[in-house]
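In: structure of the sequence below:
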Amino acid sequence: MNLTISGHHLEVTPALREYVLTKLDRVTRHFDQVVDVTVLLTVEKLKEKERRQKAEVTLRVKGRDIFVEQAHEDLYAAIDQLMDKLDRQVVRHKDKVQDHHHATAKRLETNAG
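Out: This next block holds a predicted model:
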């Protein structure tokens, strides 16, 4: 699995990198066929009071790219919400892949019997 963590208007500290890695671990535990992961952490400076922290991730799995983004005032909260969204999408993708293969196997058994 290739992993790229980069920052836009932000320096990716070792603590941030470690936090993202621990959160990604949960996603890869659900689905181990991940080819490539690109994480982009951004600070958008709109006005003094309206600073937004944005986290984006592109997860490449066999046959599909999953893109998720989340914005929040706190970068760690944005990462948490982002990983929750990503986890749901990965589980949904995994279910689709498994259901598809399961249905094919059932059809073959029915035709053979």
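
In: from here on, contacts and neighbour counts on C-alpha atoms
Out: Will do.

In: centre-most residue in this protein?
Out: residue 86 (3.9 Å; Cα atoms, centre = their mean).

In: surely that residue meets residue 26?
Out: No. Under the criterion of Cα atoms under 8 Å, residue 86 is not in contact with residue 26, lying 10.1 Å apart.

In: so who does the residue nearest to the centre of the chain touch?
Out: Residue 86 is in contact with 27, 66, 68, counting by Cα atoms under 8 Å, 6 or more residues apart in numbering.

In: before we compare anything, build this one as well:
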Amino acid sequence: MGIVVSGQNVDITPALKQYAEKKLKKLQKFFDDREVEIEVILKVQRELHVADITIQVGGLLVRGEGKTDDMYASINVAVDRIERQIRKYKTRINRRMRKLDAQAAGVAVPAQAESDEADEPRLVKTKRFDVKPMSVEEAIMQMELLGHDFFVFRNDSTGGVNVVYRRNDGDYGLIEPESR
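Out: You can find the predicted model right below:
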């Protein structure tokens, strides 16, 4: 498990780094023996202490953020959010596997399992549209005109499909997918 702890507008003390590493090590049980990369960014924004944790394992990316008036509490909040996300993901996978196993064996799926699935988010709409070449600035303007929080477009300078999105802090982000 590789853990990188860095800071923005805050000095990372050895005690703070050890605390973050100790909290993150408890998540190891979810990943078996797979290679896990964890990036922890601790920062101070205005009067809030922010812990931004990103975990990469295989093709899965999990992110959690904690904002409080204490850095240690922010780390706790971020780790708890990540743990909740992982548990939810694993539960969903296990339910699907049990349902597939039951169907393969020709066993009727209990009504309880079907009602559990009703709690899961479902895909309710699929949109198809032309991805037009434009600059990042044009894509942001188009997103604003549509009133959306994100916008998919073909970047005219790189030729790749990109996504611009509105961040929680009010600024914009750009996603540039890479093929591996």
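
In: just give the TM-score of the two.
Out: Overlay of the two chains. TM-score (TM-score structural alignment, normalised by the length of the first structure): 0.80; 106 aligned residues with a Cα RMSD of 1.9 Å.

In: one step back: quick one: which of the contacts of residue 86 of the first structure is most hemmed in?
Out: The most crowded member of these, judged by other Cα atoms under 10 Å, is residue 27 (19 neighbours).

In: surely it meets residue 90?
Out: Yes. Assessed by Cα under 8 Å, residue 27 of the first structure is found in contact with residue 90 at 7.2 Å.

In: with the first structure superposed, average distance for the longest helix belonging to the second structure?
Out: When the second structure is parsed with DSSP state H, its longest helix is helix 71-104. For helix 71-104 of the second structure, the mean deviation from the first structure after alignment is 1.4 Å (mean Cα distance after the TM-score superposition for the first structure).

In: that helix aligns to what range in the first structure?
Out: With TM-score structural alignment applied, helix 71-104 of the second structure matches the range 75-108 in the first structure.

In: using CSV, lay out the contacts of residue 86 of the first structure together with distance to residue 4 of the first structure and secondary structure.
Out: Listed next are those as CSV, based on distance: Cα to Cα, whole Å; DSSP: H, G, I helix; E, B strand; the rest coil:
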residue, distance to residue 4 of the first structure, secondary structure
27, 16, helix
66, 15, strand
68, 15, strand
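
In: take the residues you listed and map them onto the second structure. Which survive?
Out: Mapping these onto the second structure (both residues aligned by TM-score structural alignment, their matches' Cα atoms under 8 Å) leaves 66, 68 still in contact.

In: distance to residue 7 of the first structure added to the contacts of residue 86 of the first structure, as TSV?
Out: TSV is the format used below for those (distance: Cα to Cα, whole Å):
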residue	distance to residue 7 of the first structure
27	21
66	20
68	16
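
In: distance of the closest residue to residue 24 of the second structure other than its chain neighbours from residue 88 of the second structure?
Out: Nearest residue to residue 24 of the second structure in three dimensions, chain neighbours excluded: residue 79, at 6.8 Å (Cα to Cα, 6 or more residues apart in numbering). With distances taken as Cα to Cα, to the nearest Å, residue 79 of the second structure is found 14 Å from residue 88 of the second structure.

In: same deal with residue 143 of the second structure?
Out: Residue 143 of the second structure sits 31 Å away from residue 88 of the second structure, taking Cα to Cα as the criterion.

In: between these two, who's got more neighbours?
Out: Between residue 143 of the second structure and residue 88, counted using other Cα under 10 Å, residue 143 has the larger neighbour count: 18 against 13.
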